[in-house]
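[1] sequence and predicted structure are below.
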Amino acid sequence: MPKVKTHSRAKKTFKVTGTGKISRRKAFRKHLLTKKSASRRRSLDGSVFVHSANLPLVKRMLNMR
């Protein structure tokens, strides 16, 4: 049986923590920031954990079965 390849974009987008959780960056933070309020820009800072509904899909893309 051939090796299973990791999804190329997924390995750049998601990071696995030491406890096994998967973190991601928030969307809408790359450009067109002048029209967004300061509080909205601040709330888009940092990273969050992948929601439990999307976890099986992300784990499959990262070959974490």
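    That came in fine, so what should we check first? Numbering: from 1, shown residues only.
[2] all contacts plus neighbour counts: C-alpha atoms, from now on.
    Will do.
[3] in which helix or strand does R42 reside?
    Here R42 sits within helix 38-43, counting by DSSP states H and E.
[4] check which helices and strands that helix sits against.
    Judged by 3 or more CA pairs under 8 Å, 6 or more residues apart in numbering; DSSP states H and E, helix 38-43 is in contact with no other helix or strand.
[5] check it against this one:
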Amino acid sequence: MPKQKTHKGTKKRFRLSAKGKAKHRHSGTSHLATRMSTKRKRNLRGTTVTTDTNSKIIAEALAGNSY
């Protein structure tokens, strides 16, 4: 049986927590932030967790390679 390859795009964007949940950065934080309100920028800081369904799919795509 061939091994499953890690999906490199997923590896760059997600990280699994100890309990298997997928953490990721909020979208819309790269540039063009001057037009956003201060409240919006503040709420986009940090990371967030995906749903359980997406976490399973992401874990399969990572194939055990999460930092």
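    Nice, thanks for sending it over. The structure presented is a predicted model; accordingly, all values stated were derived computationally and were not measured.
[6] hang on, R24 of the first structure in a strand?
    Yes. Counting by DSSP: H, G, I helix; E, B strand; the rest coil, R24 of the first structure is found in a strand.
[7] and it, how far is that from M61 of the first structure?
    Here the criterion is CA to CA, to the nearest Å. By it, R24 of the first structure lies 14 Å from M61 of the first structure.
[8] centre-most residue in the first structure?
    For the first structure, the residue whose C-alpha lies nearest the mean C-alpha position (CA atoms, centre = their mean) is R24; its distance is 2.7 Å.
[9] ok, it - contacts?
    R24 of the first structure makes contact with T13, F14, K15, S47, V48, F49, V50 under the criterion CA atoms under 8 Å, 6 or more residues apart in numbering.
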